[in-house]
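Asks: here is a sequence with its predicted model. Questions after.
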Amino acid sequence: MAQSPRAVVVGGGIGGLTAAVALHRRGWRVTVLERAGSLEPVGAGISLAPNSLRALDVIGLGDEIRDLAAWQGDGGLRTPGGRWLSRTSTAALAERFGGPLVLLHRATLIKSLAAQLPEGTVRTTAEAALADPGDDDRPARVSTPDGELEAELVVGADGIRSAVRLELFPDHPGPVYSGFTTWRVVIPVPGADFASHETWGRGRIWGTHPLKDGRVYAYAAARVPAGGRATDDERAELVRLFGDWHDPIPGVIGAARPEDVLRHDVHHIAEPLPAFHAGRVALIGDAAHAMPPTLGQGGNQAIEDAIVLAHHAGPRTAPLDAGLAAYTAARKPRTTAIARKAVQVARLNMMRSRPGMVLRNAAVAAVSKAGPGLFLRSFDGIADWRPPQAPYASEETRVSTP
């Protein structure tokens, strides 16, 4: 009996693990190579929209993650003084897109994904490099400190600074600075009781959201030069930038320790890659289409990539070269459009011009008063996406539209 084909996934983040689980379920023998010493992610929270939850349905995890939804009631956009620009309810979102928005810690999702893989699938402290992308006549080869691995498929899920991408497309300019940096914390906040919200100021934004486990996920962003760092600590920098904004922002900052605050410059791929595959190698997530976080779709699109890749690269479907071409054809137009929209939204919510801010805020408030459906319409074509195979567990609980 012929052995199942082998896949090597370079990178053990959310996209890489989702790809590993999806490929394993399609009959591939999978090895995940993660250069870090553990799968504990460097990061904080992640927002999963109905599109990625339906993708997770394909590998049996959608409802497990939906059960972690903590956002109930209203939320929306505010000004630094506390005035609500728009209100959006969880019910309206679920009705329009067929499911909830789930905010959770990245570590929770990583743990759930890793639990779906056979023991020994994931190798940590495993620095990997693409030695040969392979072709129709030879397997791809990946070099590791323990020797080379051959595979019928290699998945480059190694993030925004992807070495696999650089090997495939050495002439591509790579990621560029998006013009702002972010801070993130996931912490307990005693006595916290507030609606999920994002607040837009002048060249700065803040978001605060409760998690199901009782902690609070908060993020901030500001237009600052790349490579900067606070002269004291990043918590003190948050006090300087956001300490006089509306409640509960000062209290959240006050509950954080300096070591709780993560700071990262934001980069994105401004020039789309010519393809998301070459030879026997496919790129997913930030390695293929890194985007600003302003739509909350970076991780969601990585999950979509993984499911679509496994669908087209199934060992008993079309030849791999045709499957990878179909993967690029399915994913490149969608992710390019979403990435461009994320850049446009960043220009809007990180605006510095005072006259522009006045017009922006007035427009947001007017749209919100006209009805929540108008505001949610900006996610049409994004959050309503469905994977290329059924069933979708979310269909059984979809809120019906009158």
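Replies: Looks like it came in fine. These numbers come from a predicted model, not from an experiment. Residues are numbered from 1 along each chain as shown.
Asks: use CA for all of it now, contacts and neighbours both
Replies: Fine.
Asks: buried stuff in stretch 145-160?
Replies: Neighbour-count burial for stretch 145-160 flags Leu149, Glu150, Ala151, Glu152, Leu153, Val154, Val155, Gly156, Ala157, Asp158, Gly159, Ile160 (criterion: 16 or more other C-alpha atoms under 10 Å).
Asks: residues touching the fourth one, list them.
Replies: Contact criterion C-alpha atoms under 8 Å, 6 or more residues apart in numbering gives Pro5, Arg6, Ala7, Pro139, Ala140, Arg280 as the residues in contact with Glu152.
Asks: out of these, who's nearest Gly299?
Replies: Nearest to Gly299 among the contacts of Glu152 is Ala7, at 21.6 Å by C-alpha to C-alpha.
Asks: in the helix or strand hosting that closest one, which residues are buried?
Replies: Here Ala7, judged by DSSP states H and E, is contained in strand 6-10. Across strand 6-10, burial judged by 16+ other C-alpha under 10 Å covers Arg6, Ala7, Val8, Val9, Val10.
Asks: likewise for stretch 358-375?
Replies: Arg360, Asn361, Ala365, Val367, Ser368, Pro372, Phe375.
Asks: for the first one, pull up the helix or strand it's in.
Replies: In this structure, Arg360 is located in helix 354-370 according to DSSP H and E.
Asks: tell me what that helix is packed against?
Replies: strand 84-89, helix 372-376 (3 or more C-alpha pairs under 8 Å, 6 or more residues apart in numbering; DSSP states H and E).
Asks: between it and strand 84-89, how big is the angle?
Replies: Counting by axes from the mean of the first three to the mean of the last three C-alpha atoms, to 10 degrees, helix 354-370 lies at 40 degrees to strand 84-89.
Asks: and here's the other structure:
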Amino acid sequence: MEEILIVGAGIAGLATSLGLHRLGIRSLVLESANALRAEGYALALWPNAWKALDAIGIGDDLRRQHKQLVSLVTTSVVSGLTTAELLFGGDHEVRRVDRKVLIETLKNELPGGTIRYSSKLVHIEESGYFKLVHLADGTVIKTKVLIGCDGVNSKVAEYLGLKKPSLAGRASIRGHVEFEDGHGLGQKFLQFFGNGSRYGVTPCDDHGVYWFFTYIPSPADRGIEEEPVKMKKFVSSKLGNIPDKIRDVFERTDLNNMVWSQLKFRHPWDLLWGYISKDNICVVGDALHPMTPDIGQGGCSALEDAVVLARNLADALTWKSSVGMQKGGEEVEHRMIEIGLKKYARERRWRSMKLVSAAYVVGFVQQSDGILLSFLRDKVFAKFLVGILFKMSKFECGKLEDS
């Protein structure tokens, strides 16, 4: 028996558990792997993410380990010219954060025993006011609240009736490289686009550099994901007109430090009409709003979700413990949990729809190689597209406790 069960020990799951922990509420996090999955390279954390990290109490710890970026620069790989540069100033805090550091920081703030490893969800069953969660090892856990943070292919989202994410028609290759003597790139978020591809290069610290490359797969390059040598050669052939120091980032990346993936997203209308929460179940992070990476808000929005959910669920449980159990027992408790999750869903529905839509549109425009759209993008839309990134990151998720 567990009061609150969270499926998935990624960013969303650990942040949700930590938010609840800060409010004095225990949860159990189920992780299908036999150890913490801290793989991956780095992610851009925009102002909205830092506000969420401050709310759960780990913002300053991460700031000490990652330098603040000073600007975002976009460049056409066709002309080689800068199309836009926007400075990060004032309260617009952007840093490229090592995913492993973020995951381990979240985990280390949780009480021992919070995460149960080798715990793969296979089936969810109704049991009165509870849910029975069946695991692959035969264990059955009875819970009052079930929170799905189990990623793009979420079993919890499937149980809620949300449609499976759709393929975006693009693929992504991500990599990381360490420069022993320093990379010399400064602290700028560099983005490049044109010729049907879109990629970015960003320093994590004085030595580490993260890069991503997205493209539209064609029959000619099918299968490169299975052969790192061909993958690296393919990326190098698509870089276009760029400075040698940028090209060197890709050339010096070790074959073992690259990963390929298909880009998926959830259609906005599925978020509009689908269940984000139902009864005593809800979804968070990629399980809720899988999106393309074009505005860098996947991890950021998962952190927002965690704060909003922890606050609303804690409010419901606090009210229940002070009043509800005296007047109706399990029925009232269940009803209050349902109301808390509905409030969370109401707060996150439109925000999720905006993020998914913005990411798709920005990626489509920036990656287009049509003559007219390429001209408009480079000459007219460049600053507008960059401005969308700023606009989407100006969001207040609030504190863990209502003031």
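Replies: Ah, there it is. No experiment lies behind these values; they were computed from the predicted model shown.
Asks: next SSE after the longest strand seen in structure 2?
Replies: Counting residues, the longest strand found in structure 2 (DSSP state E) is strand 166-178. Next helix or strand after strand 166-178 of structure 2 toward the C-terminus (DSSP H and E): strand 188-194.
Asks: show me where the stretch 51-200 of structure 1 has helices.
Replies: 62-66, 90-97, 106-114, 163-168 (DSSP state H, counting those that start in this stretch).
Asks: pick the most deeply packed of the ones you listed.
Replies: The highest mean neighbour count among the helices of the stretch 51-200 of structure 1, using mean count of other C-alpha atoms under 10 Å, belongs to helix 163-168: a mean of 20.
Asks: would you turn the buried residues of stretch 145-160 of structure 1 into JSON lines with distance to Thr181 of structure 1?
Replies: Shown next, in JSON lines, are the buried residues of stretch 145-160 of structure 1 (distance: C-alpha to C-alpha, whole Å):
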{"residue": "Leu149", "distance to Thr181 of structure 1": "37"}
{"residue": "Glu150", "distance to Thr181 of structure 1": "39"}
{"residue": "Ala151", "distance to Thr181 of structure 1": "38"}
{"residue": "Glu152", "distance to Thr181 of structure 1": "39"}
{"residue": "Leu153", "distance to Thr181 of structure 1": "35"}
{"residue": "Val154", "distance to Thr181 of structure 1": "32"}
{"residue": "Val155", "distance to Thr181 of structure 1": "29"}
{"residue": "Gly156", "distance to Thr181 of structure 1": "25"}
{"residue": "Ala157", "distance to Thr181 of structure 1": "23"}
{"residue": "Asp158", "distance to Thr181 of structure 1": "21"}
{"residue": "Gly159", "distance to Thr181 of structure 1": "17"}
{"residue": "Ile160", "distance to Thr181 of structure 1": "15"}
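Asks: now, which of these sits nearest Leu309 of structure 1?
Replies: Nearest to Leu309 of structure 1, judged by C-alpha to C-alpha, of the buried residues of stretch 145-160 of structure 1 is Val155 at 9.2 Å.
Asks: what sits against that closest one?
Replies: Ala7, Val8, Val9, Val10, Gly16, Ala19, Val281, Ala282, Leu283, Ile284 are the contacts of Val155 of structure 1 under C-alpha under 8 Å, 6+ apart.
Asks: same question for Arg25 of structure 1.
Replies: Shown in contact with Arg25 of structure 1 (C-alpha under 8 Å, 6+ apart): Ile59.
Asks: counterpart of it in structure 2?
Replies: Under the alignment (TM-score structural alignment), Arg25 of structure 1 pairs with Arg22 of structure 2.
Asks: do Val176 of structure 1 as well
Replies: In structure 2, Val176 of structure 1 lands on Ser166 (TM-score structural alignment).
Asks: my guess is Gly59 of structure 2 contacts Trp50, does it?
Replies: Yes: counting by C-alpha atoms under 8 Å, Gly59 of structure 2 touches Trp50, with 6.2 Å between them.
Asks: picking that back up, okay but the match of Val176 of structure 1 is in contact with Gln262, surely?
Replies: No: with contact defined as C-alpha under 8 Å, Ser166 of structure 2 does not reach Gln262; the gap is 10.2 Å.
Asks: tell me where the stretch 101-250 of structure 1 has strands.
Replies: In the stretch 101-250 of structure 1, the strands defined using DSSP state E, counting those that start in this stretch lie at 102-105, 122-123, 129-132, 140-144, 147-151, 153-156, 176-187, 197-200, 204-210, 216-222.
Asks: distance to Leu241 of structure 1 added to those, as TSV?
Replies: Shown next, in TSV, are those (distance: least, C-alpha to C-alpha, whole Å):
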stretch	distance to Leu241 of structure 1
strand 102-105	25
strand 122-123	41
strand 129-132	41
strand 140-144	44
strand 147-151	49
strand 153-156	37
strand 176-187	11
strand 197-200	12
strand 204-210	8
strand 216-222	8
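Asks: so which of these gets nearest Thr88 of structure 1?
Replies: Checking the strands of the stretch 101-250 of structure 1 against Thr88 of structure 1 by C-alpha to C-alpha gives strand 197-200 as the closest, at 9.5 Å.
Asks: mean deviation of that closest one from structure 2?
Replies: In the superposition with structure 2, the average deviation recorded for strand 197-200 of structure 1 is 0.6 Å (mean C-alpha distance after the TM-score superposition for structure 1).
Asks: what lines up with Phe192 of structure 2 in structure 1?
Replies: Under TM-score structural alignment, Phe192 of structure 2 pairs with Thr199 in structure 1.
Asks: chain neighbours aside, what residue packs nearest to its match?
Replies: Arg78 (4.6 Å; C-alpha to C-alpha, 6 or more residues apart in numbering).
Asks: what does that neighbour align to in structure 2?
Replies: Checking TM-score structural alignment: Arg78 of structure 1 goes with Thr75.
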